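Asks: any chance you can model this:
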Amino acid sequence: MVPPSKRDPSMDADLNEADQLEVLLNKDGFKTWGFVIYRCTYLNNSDWEKFIARFLGAVPDYLEFYSGLDLLDTFAPTVLEDPSFEGATIATLREHFKQWAKASLKEEQGVAEDYYARTGAMESILSAPEEFEDEAGFVRMVHAEWQPEVLDEEDIANGDVSEPEEPLEGCTEHDVGWMNMRWSIIELPGFHKLRDIDDWQAYYARPPAIGDIL
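Replies: Below is the predicted model of the structure:
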């Protein structure tokens, strides 16, 4: 029998996003939570500030719904800004994130440097008017551990090769290692549901489609 949520007894614990996030933090030994956000556009500071306010402002609403506002005390997303990120490829951002993660895990989270969190980097954009932003607005979410598929001679000989799809940054595989994800659900549901490659594949939508976490 599933125990009730300690935050909201009317809800099962495994359905309470705040409870599940707390379990995840305790399991990983993390002190804070939140994705790493890469700023990849520098044309308009006002638009960027507006986006960040909307993006991070969605988190309290989710936490309040799950009676989990206590978790705001440990919500600490990282925003990385550098003009050199302007126009950077996904591969460049992924490599930068890997190096950043190795250096910061011990300092920020108090865990070993060889621990590798299955998180991602995001290139964010404003893509819809405010009244439609929740349906159409999205961020670009990157899987930090993705690698291109390597086929061996047996696969090729047996014809176990997928049909190539339209190239995205030169990649013709179905899973290109990044996806557009509805922005408002990234931080809370996304942080604990997109944990490993199986989770990624369960929610993956090849761009230009916009993925969702249901």
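Asks: hey, let's count contacts and neighbours off CA atoms from now on
Replies: Fine.
Asks: helix or strand: which one has the most far-flung residue of the chain relative to its centre?
Replies: Most distant from the centre of the chain: Ala157, at 36.7 Å, with distances by CA atoms, centre = their mean. Secondary structure from DSSP states H and E places Ala157 in helix 153-158.
Asks: now do Arg140
Replies: Element membership for Arg140 (DSSP H and E) is strand 138-143.
Asks: helices or strands next to that strand in the packing?
Replies: With contacts taken as 3 or more CA pairs under 8 Å, 6 or more residues apart in numbering; DSSP states H and E, strand 138-143 sits against helix 90-104, strand 120-124, strand 178-182.
Asks: alongside the first, I'd like the structure of this one:
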Amino acid sequence: MSTENGPTTSDAAPYSFTLKDLNASTWADHPLGRTAYGMKRSGFHRWGFVIYRTTYDDDAAWERYVEVLKRIARSVLVDEGGDVLLEQYMDCKQFSPAFSRLNIDGSRAGNATLEGASKAEVRKHFISWREARSEERDGPGATKDRAKRLPRFKHCVYVDRKCLDTLAGLPADCDEEKLFNVVAVVIDGSFDEKTPGDDEGLYPDIEGCTARYVGWRYEDIEMLVDTYEESHNYPLSHIDYKRPPLISPNGRRSMPA
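Replies: The predicted structure follows:
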């Protein structure tokens, strides 16, 4: 996993194929080609959504969740033939910072962790984080115009207790296929909750939203790599979106209220 703006070179096995070897035709038809070329053209050589932790009462459960998320991401890369290039640049940054809560009148209510933070609060933090990107913080290429259009700076992953519970019931030695159904939330950083859609009021209330698209979705973690890939060209509302509490991509399961 990349810790700099390039492949891992320390205690990991060396990679024989890097972005330096990628030309205009190498991955032209590859299912993960947009992720590869997005890094190449932008000059920002990291990919992966940042992950927000919003529950803190079980460190072991959190560590297991992140481990499984990374394991499944690598499994998907192997299945789609992307591991030879993309694994070395995968960077799943974890967030559990302190941030300023605001009172209703806009005054500061003091600093707090992200414990119990709403999706709207996390979206605000994510927007502030991406607007403050720098080469010192994020790595070479982060401030270039093409970099800000990468999925890494469009969406983020949100994990609460309900997400952790989708893994908690699975034994440590369960089949990998069962781990595919562990759930995360993907938040759309461009969603404006203050601007109602044309279909506002036509759907049941989900955290204050009564339009079809609520600015986030539940998603099987198996889909995160492909969601990152598709987000280069398509909005989150169009990529196999199922309205919560249904779980994308097929909507056959739902999350508890």
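Asks: TM value for the aligned chains?
Replies: Aligned and superposed, the two chains score 0.78 in TM-score terms (TM-score structural alignment, normalised by the length of the first structure); 194 aligned residues with a CA RMSD of 2.7 Å.
Asks: about what we covered before: map the residue farthest from the centre of the first structure across to the second structure for me.
Replies: Using TM-score structural alignment as the criterion, Ala157 of the first structure has no counterpart in the second structure.
Asks: distance of Ala157 of the first structure relative to Glu149 of the first structure?
Replies: Counting by CA to CA, to the nearest Å, the gap between Ala157 of the first structure and Glu149 of the first structure amounts to 16 Å.
Asks: ditto for Glu22 of the first structure
Replies: 34 Å.
Asks: do Lys6 of the first structure as well
Replies: In terms of CA to CA, Lys6 of the first structure sits 43 Å off from Glu149 of the first structure.
Asks: quick one: which of these two has more around it?
Replies: Lys6 (15 against 10; other CA atoms under 10 Å).
Asks: mind checking how far the more buried one is from Ser67 of the first structure?
Replies: Counting by CA to CA, the gap from Lys6 of the first structure to Ser67 of the first structure is 9 Å.
Asks: list the buried residues of the top helix by length along the first structure.
Replies: Assignment by DSSP state H gives helix 45-65 as the longest helix of the first structure. Neighbour-count burial for helix 45-65 of the first structure flags 48, 51-52, 54-56, 58-60, 62-63 (criterion: 16 or more other CA atoms under 10 Å).
Asks: go on, stretch 32-46 of the second structure?
Replies: Applying 16+ other CA under 10 Å to stretch 32-46 of the second structure flags 32-40, 42-46 as buried.
Asks: stretch 112-119 of the first structure now?
Replies: Neighbour counts using 16+ other CA under 10 Å place 117, 119 of stretch 112-119 of the first structure among the buried residues.
Asks: contacts for it?
Replies: With contacts defined as CA atoms under 8 Å, 6 or more residues apart in numbering, stretch 112-119 of the first structure is touched by 35-36, 101-106, 143-145, 191, 194-196.
Asks: one more time with 7 Å
Replies: 35, 102, 105-106, 143-144, 195-196 (CA atoms under 7 Å, 6 or more residues apart in numbering).
Asks: quick one: distance of that stretch to the chain centre.
Replies: Relative to the chain's own centre, stretch 112-119 of the first structure is displaced by 15 Å; criterion: CA atoms, centre = their mean, to the nearest Å.
Asks: Gln88 of the second structure -> the first structure?
Replies: Checking TM-score structural alignment: Gln88 of the second structure goes with Asp73.
Asks: and that match, which of the three is it?
Replies: Under DSSP: H, G, I helix; E, B strand; the rest coil, Asp73 of the first structure falls in the helix class.
Asks: neighbours of it, how many?
Replies: Counted with other CA under 10 Å, residues neighbouring Asp73 of the first structure total 9.
Asks: contacts only, for Met122 of the first structure.
Replies: 36-38, 139-142.
Asks: one more time with 10 Å
Replies: Applying CA atoms under 10 Å, 6 or more residues apart in numbering to Met122 of the first structure gives the contacts 35-40, 79, 90, 93-94, 139-143, 178-181, 186.
Asks: equivalent analysis for Thr210 of the second structure, please.
Replies: 196-197, 199-204.
Asks: which of those residues does the first structure keep?
Replies: Shared with the first structure under both residues aligned by TM-score structural alignment, their matches' CA atoms under 10 Å, the contacts from the contacts of Thr210 of the second structure are 200-204.
Asks: could I get the residues you listed as JSON lines with distance to Ser237 of the second structure?
Replies: Formatted as JSON lines, those follow (distance: CA to CA, whole Å):
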{"residue": "Glu200", "distance to Ser237 of the second structure": "15"}
{"residue": "Gly201", "distance to Ser237 of the second structure": "18"}
{"residue": "Leu202", "distance to Ser237 of the second structure": "17"}
{"residue": "Tyr203", "distance to Ser237 of the second structure": "15"}
{"residue": "Pro204", "distance to Ser237 of the second structure": "17"}
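Asks: out of these, which end up buried?
Replies: Buried among those by 16+ other CA under 10 Å: none.
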